[in-house]
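In: Quick check, what structure comes out for this input:
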Amino acid sequence: MPFMIETWDKDGNHALRLKLRDRHLDYLDQHQTLLLACGAKLSDDGAFASGGIYLVDVEDRASAEDFIQNDPFHEAGLFQRVEVIRWRKAYLAGKREL
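Out: Next comes the predicted model:
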C-alpha cells in the first residue's frame, strides 16, 4: 500500500545533511524495492535541500514509519517534522494506475 512521507529539515542543518548524504543514499539503495519515487525538496536555485518526499510501497503505516525512522537523516535528528500519509497511486511515470 503506498504512502507519502514528507520531511522538513531543522533550520541551519545543511552541513549535517551533507555529512550524512552518502549513508542516507546507501540506506535508500538497500531499500530500493520499496521506493516508488524519492527526492529532496530544493530551494529555487537548487543550492539547498530543506527536506524530502518519499513515495513508498509497504504493507502498512507502521512499515512506512519504520522505514523513515531508520533513515540515517532521521536517526541523526535532521528532521524537525515528518508526516506519513496514505497515498493513492493514480498516475505514475505518465501511466494511469486506476
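
In: From now on I want contacts and neighbour counts done on CA atoms only, so please keep to that.
Out: Will do.

In: burial count for Ser63?
Out: Using other C-alpha atoms under 10 Å, Ser63 is surrounded by 14 other residues.

In: so is it in a helix, a strand, or just coil?
Out: For Ser63, the secondary-structure state derived from DSSP: H, G, I helix; E, B strand; the rest coil is helix.

In: Helices of this structure, start to end?
Out: Ranges of helices in the chain, per DSSP state H, are 14-30, 61-69, 72-75.

In: Proceed likewise with the subsequent sequence, for comparison:
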Amino acid sequence: MFFVILASDRPGALELRLAHRQRHIDYWNSLPGVVRIGGAMLSDDTGEATPKGSAFIIEAGSLEAARALLAADPFTTEGVFGGDARIEVLRPGIGDWKPG
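Out: Predicted coordinates:
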C-alpha cells in the first residue's frame, strides 16, 4: 500500500531541522523500497525559501506500519515535526510513476 505523509515542522525548529537533517535522510535511505519520493516542503517558490516540513510518498504494509516508520524518523524523535503530521492512504492512478 502507498501512503502520503505531510509533516509540518513545529514553529522555530529550523536550527533543529538542520542539526538532524543527515540522520533524517540516512534513516529513510536505510529502508530500501519504502520511499518513492520525499523532500522538504518550502515556505515559498523563491531562492530564499526555507523548509517548513516534509512530504513523502511511501510504500508500507499498513497504515500502522506507516505510522511506525514516521514515529521512528529522527525529525519526529528529536521534535522537529509538530504533532500534526498527516498520513493518508494513496491509490496511485496517474503520473509518470505508478506501481506495475
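
In: tm score of chain vs chain?
Out: Once the chains are laid over each other, their TM-score by TM-score structural alignment, normalised by the length of the first structure reads 0.89; 97 aligned residues with a C-alpha RMSD of 1.7 Å.

In: most packed of the helices of the first structure?
Out: helix 72-75 (a mean of 18; mean count of other C-alpha atoms under 10 Å).

In: just to revisit the earlier point, for the helices of the first structure, could you give me TSV that also reports distance to Asp45 of the first structure?
Out: Below are those laid out as TSV (distance: least, C-alpha to C-alpha, whole Å):
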stretch	distance to Asp45 of the first structure
helix 14-30	15
helix 61-69	27
helix 72-75	23
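
In: Out of those helices, flag the one nearest Arg86 of the first structure.
Out: With C-alpha to C-alpha as the criterion, Arg86 of the first structure lies closest to helix 61-69 of the helices of the first structure, at 7.6 Å.

In: Nearest to Met1 of the first structure, out of the helices of the first structure?
Out: helix 61-69 (8.7 Å).

In: on that earlier part again, looking at the helices of the first structure, spot the one closest to Glu83 of the first structure.
Out: Taking C-alpha to C-alpha, helix 61-69 is the member of these nearest to Glu83 of the first structure, at 9.1 Å.

In: The second structure: matching residues for the closest one?
Out: Per the alignment by TM-score structural alignment, helix 61-69 of the first structure matches residues 63-71 in the second structure.

In: what's the mean deviation for the matching stretch versus the first structure?
Out: In the superposition with the first structure, the average deviation recorded for stretch 63-71 of the second structure is 0.4 Å (mean C-alpha distance after the TM-score superposition for the first structure).
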